[in-house]
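**Student:** Sharing a model that was predicted from the sequence below.
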Amino acid sequence: MTHRTTPPPRICPDCDGFASVAVTLGGRDVRGHLRTITAHCATCSGTGLVRTRRVREGARA
């Protein structure tokens, strides 16, 4: 039986792994380029993965 060497990464449930997007603001600038802004997922901070918190053994709640 084969086993995975590393666990699969946990994909962010809010952005489904697509953490950064370019959003058009409408219209074009003087040179004819689309005006865009980059928006990042607030949950994963633009990484696309969810970080897991490790709880120390014997830690109090």
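**Tutor:** Yep, that arrived.

**Student:** from here on, contacts and neighbour counts on C-alpha atoms
**Tutor:** Fine.

**Student:** dump the residue contacts of Val23.
**Tutor:** Val23 makes contacts with 36-39, as judged by Cα atoms under 8 Å, 6 or more residues apart in numbering.

**Student:** ok, second structure coming up, stack it against the first:
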Amino acid sequence: MTDHTPPPPHICPNCDGFASAAITLGGRNARGQLRTITAHCPVCHGTGTVPARVREGARA
């Protein structure tokens, strides 16, 4: 059997995979649209996943 499935990505424990959020600032701009900003998770930097941790004592 040569087919290997890749391991599932590790979901960020800080944001549970929801890495970006649109936050309304209140009010509307000249076109009538809500003013929003995008906030990214500080741990995973907006990807929703984190690299696998290396076990203690493991060699690279």
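**Tutor:** Received the coordinates, thanks. Treat the numbers as computed from the prediction; the structure is a model and nothing was measured.

**Student:** re the thing from before, now list the buried members of the contacts of Val23 of the first structure.
**Tutor:** Taking 16 or more other Cα atoms under 10 Å as the criterion, nothing in these is buried.

**Student:** distance of Val50 of the second structure from Gly26 of the second structure?
**Tutor:** 33 Å (Cα to Cα, to the nearest Å).

**Student:** And the residue positioned nearest the centre of the first structure, how far from Pro9 of the first structure?
**Tutor:** With distances taken as Cα atoms, centre = their mean, the first structure has Gly48 as the residue nearest its mean C-alpha position (2.5 Å). As judged by Cα to Cα, Gly48 of the first structure and Pro9 of the first structure stand 10 Å apart.

**Student:** Check Gly26 of the first structure too.
**Tutor:** With distances defined as Cα to Cα, the gap from Gly26 of the first structure to Pro9 of the first structure amounts to 36 Å.

**Student:** Strands of the first structure, start to end?
**Tutor:** Counting by DSSP state E, one finds strands in the first structure at the ranges 20-28, 34-40.

**Student:** With adjacent residues omitted, what lies nearest to Val43 of the second structure?
**Tutor:** Counting by Cα to Cα, 6 or more residues apart in numbering, Val43 of the second structure lies nearest to Asn14, which is 6.8 Å off, once chain neighbours are set aside.

**Student:** can you count the residues close to the one you found?
**Tutor:** Asn14 of the second structure is flanked by 15 other residues according to other Cα atoms under 10 Å.
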